[in-house]
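>>> can't give you the sequence, but here's the structure:
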């Protein structure tokens, strides 16, 4: 069982969208998925992509993905990577695919002189938290994530 990681290509759009839906179902958030496969393909593979994806494969078959983008730390004065989604299909968990995806992002950070790799995890997702703890990922408990969407976002935009 060999796990490899490669950058996604346009032919992966359907697989990636399937992974997104599977992740949303696992997180009990499938009802919140508004994106379409076409949206995703445009953002990942359009003229000026600002979203990126790596695919983990086991013996050539896709088993997981990491969707990420560059962020910036004003305090560190350097870019970093924000991991938006990490998902490995249940039947491939434990073979090293998640770790391989994170390793590939860490290697990108090192190669490009980036300051950090960060992500969020749901409070109830104990298996993921244990996995991240095992990698040495520090919890940022002093920060609280805030978000504006939908009506609140429109209201602020309109003044």
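Structure received. Note that this is a predicted model, so its numbers are computed, not measured. Numbering: from 1, shown residues only.
>>> For the rest of this, base every contact and every neighbour count on C-alpha atoms.
Will do.
>>> Show me the contact partners of the helix ranked longest in the chain.
Secondary structure of the chain per DSSP state H: the longest helix is helix 97-112. Residues from elsewhere that reach helix 97-112 (C-alpha atoms under 8 Å, 6 or more residues apart in numbering): 3-5, 54-58, 63-66, 80-81, 86-88, 114-117.
>>> out of those residues, which are buried?
Among these, those classed as buried by 16 or more other C-alpha atoms under 10 Å are 3-5, 54-58, 63-66, 80-81, 86-88, 114-117.
>>> Show me how far stretch 81-99 is from its chain's centre.
9 Å (C-alpha atoms, centre = their mean, to the nearest Å).
>>> What is the end-to-end distance of that stretch?
Stretch 81-99 has its terminal residues 16 Å apart, counting by C-alpha to C-alpha, to the nearest Å.
>>> ditto for stretch 24-38
18 Å.
>>> what comes up buried for that stretch?
Here stretch 24-38 shows residue 24 as buried, counting by 16+ other C-alpha under 10 Å.
>>> before we move on, back to that, just the ones of the contacts of helix 97-112 in strands?
Among the contacts of helix 97-112, the residues falling in strands (DSSP state E) are 3-5, 54-58, 63-66, 80-81, 86-88, 117.
>>> The most centrally placed residue in the chain: what's it in contact with?
Centroid-nearest residue in the chain: residue 85, 2.4 Å away (criterion: C-alpha atoms, centre = their mean). When contacts are counted by C-alpha under 8 Å, 6+ apart, residue 85 touches 65-68.
>>> Below is structure B, check it against A:
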């Protein structure tokens, strides 16, 4: 089995990061929601005020997956947490350990940065991922429901 290498993404990786995002959206049946471009992604990730960080997994020297994450904050714990926004491994590399290597890398970052938790969301129908996360010791937060404001509802609440 080839070694999996994890590296921090850079501005030069924006095209591959966007391709991973589009592949993930297709897998999640959400391609119609992707409006990110190389320009917007580059500015958000590598501009003057980066909004998130990215790590990339390579297998045999070929980029096969990524994880995009940022910090949130727990008032109950009084410390930051690490939130995984997206994790994706290309189908041909699944089962080779890239997903686990990405999560392990992020767990190390969370511990090094003294984060109180490491969290993410998963679609209810994505049973393979749910089982994978549970095998790592992650627990579903069944008592919580995610709410979202976007588009017209967000604008209306903002009073615009």
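Looks like it arrived, so ask away. All values reported here derive from a predicted model rather than from experimental measurement.
>>> Give me the TM-score for these two chains.
The TM-score (TM-score structural alignment, normalised by the length of structure 1) is 0.98; 159 aligned residues with a C-alpha RMSD of 0.8 Å.
>>> Any chance of TSV for the contacts of residue 85 of structure 1, columns distance to residue 36 of structure 1?
Listed next are the contacts of residue 85 of structure 1 as TSV, based on distance: C-alpha to C-alpha, whole Å:
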residue	distance to residue 36 of structure 1
65	17
66	18
67	15
68	18
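>>> now, which of the residues you listed sits nearest residue 130 of structure 1?
Closest approach to residue 130 of structure 1 among the contacts of residue 85 of structure 1 (C-alpha to C-alpha): residue 66, at 18.3 Å.
>>> Next up, the contacts around the closest one.
Taking C-alpha under 8 Å, 6+ apart as the test, what residue 66 of structure 1 contacts is 53-55, 83-87, 101-102.
>>> Would you mind measuring from it to residue 88 of structure 1?
9 Å.
>>> Helices along structure 2, start to end?
Counting by DSSP H, the helices of structure 2 are 14-27, 38-46, 98-112, 127-135, 151-158.
>>> which one of the ones you listed lies closest to residue 73 of structure 2?
helix 98-112 (12.4 Å).
>>> mean distance, the closest one to its aligned residues in structure 1?
Compared with structure 1 after fitting, helix 98-112 of structure 2 has a mean deviation of 0.5 Å; criterion: mean C-alpha distance after the TM-score superposition for structure 1.
>>> Show me which parts of that helix are buried, residue by residue.
98-99, 102-103, 106-107, 110.
>>> Same question for stretch 45-56 of structure 2.
Counting neighbours by 16+ other C-alpha under 10 Å, stretch 45-56 of structure 2 gives 45-46, 52-56 as buried.
>>> which residues in structure 1 does it align to?
Aligned using TM-score structural alignment, stretch 45-56 of structure 2 spans residues 44-55 in structure 1.
>>> Quick check: chain neighbours aside, which residue is closest to residue 68 of structure 1?
residue 83 (4.4 Å; C-alpha to C-alpha, 6 or more residues apart in numbering).
>>> and the gap between that neighbour and residue 153 of structure 1?
Taken as C-alpha to C-alpha, the span from residue 83 of structure 1 to residue 153 of structure 1 is 23 Å.
>>> neighbour count winner among those two?
Taking other C-alpha atoms under 10 Å, residue 83 of structure 1 and residue 153 do not tie; residue 83 has more neighbours (20 against 11).
>>> what residues are up against the more buried one?
66-69, 117-120.
>>> Scan those residues and report the most crowded one.
residue 66 (25 neighbours).
>>> what about residue 151 of structure 1, neighbour count?
9.
>>> swap in the one 5 residues further on?
Counted with other C-alpha under 10 Å, the neighbours of residue 156 of structure 1 add up to 10.
>>> Mind telling me what it corresponds to in structure 2?
Checking TM-score structural alignment: residue 156 of structure 1 goes with residue 157.
>>> Return the distance of its match relative to residue 150 of structure 2.
Residue 157 of structure 2 is 10 Å from residue 150 of structure 2, by C-alpha to C-alpha.
>>> again, but for residue 111 of structure 2
In terms of C-alpha to C-alpha, residue 111 of structure 2 sits 32 Å off from residue 150 of structure 2.
>>> And residue 103 of structure 2, by the same measure?
29 Å.
>>> How about residue 160 of structure 2?
From residue 160 of structure 2 over to residue 150 of structure 2 (counting by C-alpha to C-alpha), the distance is 13 Å.
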